[in-house]
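[1] sharing a model prediction with you, sequence too.
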Amino acid sequence: MTLAQQFEDRFGSVPAGIWAAPGRVNVIGEHTDYNDGFVLPFAIDRATLVAAAVRQDSAVRVSSTFSESGEIVVTDLSGLKAGDVDGWAAYPVGVLWALREAGHELQGMDLLIDSQVPVGAGLSSSAAIECAVAVAANELYRLGLNGSELALIGQRAENEMVGAPTGLMDQSASLLGKEGHAVFLDCRSQHAELVPLPMKEDGLALLVIDTRVSHSHATGGYASRRRACEVGADIMGVPALRDLSEADLREASGLLDDETFRRVRHVVTENARVQAAVELLRTDGPRAIAPLLDASHVSMRDDFEISCPELDLAVDSSREAGALGSRMTGGGFGGSAIALVQVEDVDRVSAAVTDAFDRAGFKEPVIFAVSPADGAGRVS
């Protein structure tokens, strides 16, 4: 049964169309976004679909194909406040709420969501839902918003309705991505530009190694890291850690306690790695960024302390099996690692990582290759 047929079965009417928004993988630049820094994600070739129709009242009815019972969550946009909706429905409803809060006139909607983006794998399944709903509402209500503006709407939905203090990277990648390219985003100015990422042409693949260790951005670990960054910036007398260079770290080491210093050092050096990766992609191609991936993981493991045994094993075992570079990706505390590998080595690296997990007594990882894909838009 097609998504449109399932929509009609659940809601009793045909959808106005179907929109899609991809998940994302971050090539490099972790926990830099909310520090006004730089990130380099790309939209992946796995997406969330939403079948949508406009309603004449202010009700929002949301359902998903991953609900076996066919449950429909019903809420009303009139008088809706931040935090009023919980669970997964907070993401799509939050987008409509954020659009209204921004002054856009829209009524309710019926939404049926189908996701091919693994949940909890650090591939931003939440932002994919937000962006699919955002482009659907943007078109159906003729709001005329561009991708950068819709990214801000998705971020507000996640920050205020869901309660997760995330930055702008995930939504920007999902909305602005282009096949064969990464999105270089300045999170302060919100300026985004496409950077060539010709994986296939260079005989390369990017493996996602989903450790199946679930994580949540709303947990204390993420929030405490963010607070440490704010404290570090305040003590160093700058608006955000983006304003510090590697040359400032010597002074920082004398002013900050050890833990705060290490948090700051990760963000400062990670920003430098993002900028270096962009230059290398423009001049030398994807192979050249492999050492930066390795260095990024060490920084996240030792300075930001957001790795876990499964992520470290994924990185170490993939490198031992021939990956050119490897690192954890996403918010941390679980989720996925990425490994840059030659196409001919995909099967060998995948088998080696799976075997390493088995010997360690961990859950079997889910491993698959992703390619840079186009961003969100209408599919039918």
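    Arrived safely, thanks for sending. Numbers count the residues shown, from 1 in each chain.
[2] hey, let's count contacts and neighbours off CA atoms from now on
    Noted.
[3] in which helix or strand does the residue of the chain most remote from its centre reside?
    Note on the chain: the largest C-alpha distance from the chain mean falls to G254, namely 34.3 Å (C-alpha atoms, centre = their mean). Assessed by DSSP states H and E, G254 sits inside helix 249-255.
[4] where do the helices sit along the stretch 51-200 of the chain?
    With DSSP state H, counting those that start in this stretch as the criterion, the stretch 51-200 of the chain has helices at 90-101, 125-140, 147-156, 169-176.
[5] picking up where we left off before, mind giving me the packing neighbours of the helix holding G254?
    If you count contacts as 3 or more C-alpha pairs under 8 Å, 6 or more residues apart in numbering; DSSP states H and E, helix 249-255 packs onto helix 220-236, helix 258-283.
[6] list the buried residues in that helix.
    Within helix 249-255, the residues scored as buried using 16 or more other C-alpha atoms under 10 Å are 249, 252.
[7] what's next to that helix, contact-wise?
    Residues from elsewhere that reach helix 249-255 (C-alpha atoms under 8 Å, 6 or more residues apart in numbering): 235-236, 261, 265.
[8] with neighbour count and distance to A136 added, can I get these in CSV?
    Shown next, in CSV, are these (neighbours: other C-alpha atoms under 10 Å; distance: C-alpha to C-alpha, whole Å):
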residue, neighbour count, distance to A136
I235, 12, 44
M236, 19, 43
F261, 21, 43
R265, 26, 40
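[9] ok, so of the residues you listed, who is nearest A276?
    Ranking the contacts of helix 249-255 by separation from A276, with C-alpha to C-alpha as the measure, puts R265 on top at 16.4 Å.
[10] comparison target below:
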Amino acid sequence: MAADLPVPTYTNLNEAYPDLVTAAREAARFNDLAIEYTKRFGHPPTHIARAPGRVNLIGEHVDYALFGVLPTAVERDVLIACGKRPEGQIGTGEVRAENLDTKYTPQTFRPDPSNGTWHLPIDKSQLRWESYIKAGYYGVLNQFFDPFQTEGALQPTPVDLLFTGTVPAGSGLSSSAAMVVASTLAFLAVNDKLHKDGQGTRKGELVEMAVENEKRVGVNSGGMDQAASVISLPTSALYISFFPVLHAESILLPITRTVPRAVFVCANSLVVSDKVVGAKTRYNLRVVEVLVAARILARLLSLSFISGAPASKPTLREVLGAYINARIHIPGSEVLETNEVRGQASPALSVEQLEDGLGRLLGECEVLRASKLVGRVGGEEGLTMEEMVEASGLSKEIIIPHPLHSQSVEATHFQLYKRAKHVFSEALRVLQFRKLCLSVSGSSEEGDLPESTLKDLGALMDASQESCSELFECSCPELNRLTTIAREAGAYGSRLTGAGWGGCTVSLVAENDVEGFISRVKAAYPPYRDLEGERLSEVIFATKPSGGAFGTAIS
């Protein structure tokens, strides 16, 4: 499995990139960064860590419900040159961090070991670039270094870091995950922790560290962004599933075999989308709504694990598994999928069984409508906190526990029906997208694939955008307008990508029409009309699937 492979460390970039042209272009970036690092800090870097951004092709806001997603890494990335501070310079574990982008001011900070744990203050109330560096540092400190300062115990080395990146911040291409992954990787490398006992750090281990690290910034991530940034392979998407354990399956995208060939075009709406800043009314609120919808649905369907665990908060994926087990006979199933969190087992579900179960539950989730739950006729479809507490059988303190405490979620009504319907329908679209890719890429016939393959993929992307806008309400007027313009400009399909509420769209576009497509979008989308050259290419650009994170050792 891809997650079991070690995180690669290269000494030659020809090994890291799929073709010599790309390798030569990136070698110039790496070399320029190393030269600038030496100028600023007075000593050369020992490593450069690279982590790409990602574009989610389909599967929005379903990862924290433990349903599968289909992202791919993009060619744009974050690079961090790093090196140990020369001996004699004070500051155990002290970090000096600078950025080639002058809008990010230099930072110096040092971890504080006290009361048996490491402390690095992170201000969650505002977006600060060093917060992501500290988040990456935390995981390495907690896993490898003794906060009790025991005599003879290894201590973190003083580190100098120099950042650069091409992933637009707040664009929905997961610049935050790229920053945290790259930072975690850099601290592992510079502290000689990438390899232990002759074994390299596994990609899955880096994903798990990065997920926990990003939570320290105030975002409760499901793991999709980090997995895509770490595990992705060129020319492929990742089908990432989270239940019963994290699993990543490389799915070859058919876009290199179709006539015409196709690429993905990312277009920034120029509406900044930051998970941390809008968490209370957006991202974290949706996490609460999805979890409570699962709890109430399980209760209404009389699923056994709810009656046996009165404070249980299952995910919608767990509800699906229990529903299929209770309602649908699976003959001859001897393999069990075990929920490691709850210690339960249920018959292992095939993709076909998941598809069938999702179709059935889409009808069942009608019971979550306010008219069904509380008898409200017309008007507001959501539930108040008091109505939600009564319907779920949970206290307010259990519904919104730490870290999603009451001060981090703001809502007068919770839209449980809409959120559940989106999650189930979006999870089904992911499986359909995956099936289509596998059916054509696995074909024994050689030669080109018809354009209808692109139209079918695009139709699923369009349906996803409609659901994100109408049911999950994570789109915005600019994203709706930009996806509409993209379709009118010739895209096979277009949808928002990332958390939403701003950020980027992703469109499937014929490779031979990219220049014309971008020109038509520029003319129709008002914020682009005065942009030319590099300024335009920063906000709308074509990308092919990229490989995941890696480190380079500099001799």
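    Received it, and whenever you're ready, just let me know what you need. All of these numbers come straight from a predicted model, not from anything done at the bench.
[11] circling back to that earlier point, quick one: which of the helices of the stretch 51-200 of structure 1 is nearest P196 of structure 1?
    Comparison of the helices of the stretch 51-200 of structure 1 against P196 of structure 1 by C-alpha to C-alpha identifies helix 169-176 as nearest, at 13.7 Å.
[12] related to what we said a few turns ago, want to try JSON lines for the helices and strands packed on helix 249-255 of structure 1, with distance to T211 of structure 1 as columns?
    Shown next, in JSON lines, are these (distance: least, C-alpha to C-alpha, whole Å):
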{"stretch": "helix 220-236", "distance to T211 of structure 1": "18"}
{"stretch": "helix 258-283", "distance to T211 of structure 1": "23"}
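[13] list the contacts of the aligned residue in structure 1 for A210 of structure 2.
    Matched to structure 1 by TM-score structural alignment, A210 of structure 2 sits across from G154. When the contact criterion is C-alpha under 8 Å, 6+ apart, the partners of G154 of structure 1 are 94-95, 98, 127, 130-131, 134, 171.
[14] how about a cut-off of 6 Å?
    Neighbouring residues of G154 of structure 1 by C-alpha atoms under 6 Å, 6 or more residues apart in numbering: 95, 130.
[15] tell me how far it lies from A164 of structure 1.
    Computed as C-alpha to C-alpha, to the nearest Å, the G154 of structure 1 to A164 of structure 1 distance reads 12 Å.
[16] how about the contacts of helix 249-255 of structure 1 in a markdown table, adding distance to E201 of structure 1?
    Shown next, in a markdown table, are those (distance: C-alpha to C-alpha, whole Å):
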| residue | distance to E201 of structure 1 |
| --- | --- |
| I235 | 47 |
| M236 | 44 |
| F261 | 41 |
| R265 | 35 |
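[17] nearest to F11 of structure 1, of those?
    Checking the contacts of helix 249-255 of structure 1 against F11 of structure 1 by C-alpha to C-alpha gives R265 as the nearest, at 51.8 Å.
[18] for the residue opposite the closest one in structure 2 once aligned, which non-adjacent residue is spatially closest?
    With the correspondence set by TM-score structural alignment, R265 of structure 1 lines up against K421 in structure 2. Distances taken as C-alpha to C-alpha, 6 or more residues apart in numbering place L362 nearest to K421 of structure 2, at 6.2 Å, with adjacent residues excluded.
[19] the one you found maps to what in structure 1?
    In structure 1, L362 of structure 2 lands on L249 (TM-score structural alignment).
[20] next: A65 of structure 2.
    In structure 1, the residue paired with A65 of structure 2 is N35, using TM-score structural alignment.
[21] ok, that match - how many residues close by?
    Using other C-alpha atoms under 10 Å, the number of residues around N35 of structure 1 comes to 23.
[22] cool, T48 of structure 1 as well?
    25.
[23] next, whichever residue in structure 2 pairs up with it: secondary structure please.
    By TM-score structural alignment, T48 of structure 1 lines up with V78 in structure 2. V78 of structure 2 falls in the strand class when you classify it by DSSP: H, G, I helix; E, B strand; the rest coil.
[24] right, and V78 of structure 2 touches A51 too?
    Yes. With contact defined as C-alpha atoms under 6 Å, V78 of structure 2 counts as touching A51 (5.4 Å).
[25] quick check: neighbours shared by these two?
    Counting by C-alpha under 6 Å, 6+ apart, V78 of structure 2 and A51 have no common neighbour.
[26] aligned against structure 1, show me the partner of N480 of structure 2.
    Superposed on structure 1 with TM-score structural alignment, N480 of structure 2 falls opposite D312.
[27] structure 1: which residue goes with S236 of structure 2?
    Match for S236 of structure 2 (TM-score structural alignment): H181.
[28] what's the burial count for its match?
    Neighbours of H181 of structure 1 under the rule other C-alpha under 10 Å: 21.
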